[in-house]
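Q: When you get a sec, could you give me coordinates for this:
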Amino acid sequence: MFVRILERMGFRKSDDDNYWFKDYGNNVVLKVMSAGSSEIEIELNMPIPTDVNPSSLDKPEDIIDLIVNSPTNKNLLLSLLRAINDMMNLRLVINMSN
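A: Presented below is the predicted three-dimensional model:
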């Protein structure tokens, strides 16, 4: 069932079948992978300004603050908005199925 949801949302399976991904453009990619028998891991890959230490981005709030406070262009913001929207939809589906 979850595979069909991913396909309908536009996700594609990776070449090595380890994860599903969706490319939003502007170097923004959302990955969904199995972390165990009943666990799913969602990973957001996005460009990070060179003056930011990636290990300082532990919480989702830190990432949102980075996005809001960094000088990004309109296209990057749209890509991030779409990726975050899909991420929230996936979390909702996962929570409803548990």
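Q: Only C-alpha atoms from now on, for both contacts and neighbour counts.
A: Fine.
Q: The residue lying closest to Leu30 once chain neighbours are set aside: neighbouring residues, count only.
A: Nearest non-adjacent residue to Leu30, counting by C-alpha to C-alpha, 6 or more residues apart in numbering: Leu44, 4.7 Å away. For Leu44, the count of nearby residues is 15 (other C-alpha atoms under 10 Å).
Q: Would you do the same for the sequence below? I want to compare the two.
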Amino acid sequence: MKLNIGTVFSGIGAFEQALEKMNLAYNVVFACDNDKYVKQSYFANYDISEENWYNDIIQLNKGETWKIILEKFKSTNYNIKFQLLNAKDYGGSRLVFLGIF
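A: Sure thing, here's the model as predicted:
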């Protein structure tokens, strides 16, 4: 079985690297980070197309960010649950969501 994954604030792909270390097959549905050097590294290490990479999650598609994230995750056939948490100790709100296949 191959996992379909999508990540935001993807960095250089720590989550993807963990999957590889566990010998789990996966397909990158989308990834996002705003650092151009991170993007270069990510593209060098993982199979992803330009259309599935997002540079700025905050301004993605003129405020349609959350809708696009949900659509992408739902395309993986996961049941999506989400909640906005008060993370005042960490500088503001945080969105946490979980996909269950």
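Q: Just give the TM-score of the two.
A: Overlay of the two chains. TM-score (TM-score structural alignment, normalised by the length of the first structure): 0.25; 55 aligned residues with a C-alpha RMSD of 5.4 Å.
Q: State whether the residue nearest to Leu30 of the first structure is indeed within a strand.
A: Yes. Applying DSSP: H, G, I helix; E, B strand; the rest coil, one finds Leu44 of the first structure inside a strand.
Q: isn't it right next to Val28, touching?
A: Yes. Between Leu44 of the first structure and Val28 there is a contact under C-alpha atoms under 8 Å: 7.3 Å.
Q: shared neighbours, these two?
A: Taking C-alpha atoms under 8 Å, 6 or more residues apart in numbering as the contact rule, Leu44 of the first structure and Val28 both touch Ala83.
Q: Quick check: longest helix in the first structure by residues?
A: helix 74-97 (DSSP state H).
Q: and that helix, what other elements does it pack with?
A: strand 20-25, strand 28-34 (3 or more C-alpha pairs under 8 Å, 6 or more residues apart in numbering; DSSP states H and E).
Q: Next, the angle strand 28-34 makes with the shortest one.
A: Direction vectors for strand 20-25 of the first structure and strand 28-34, defined by axes from the mean of the first three to the mean of the last three C-alpha atoms, to 10 degrees, enclose an angle of 170 degrees.
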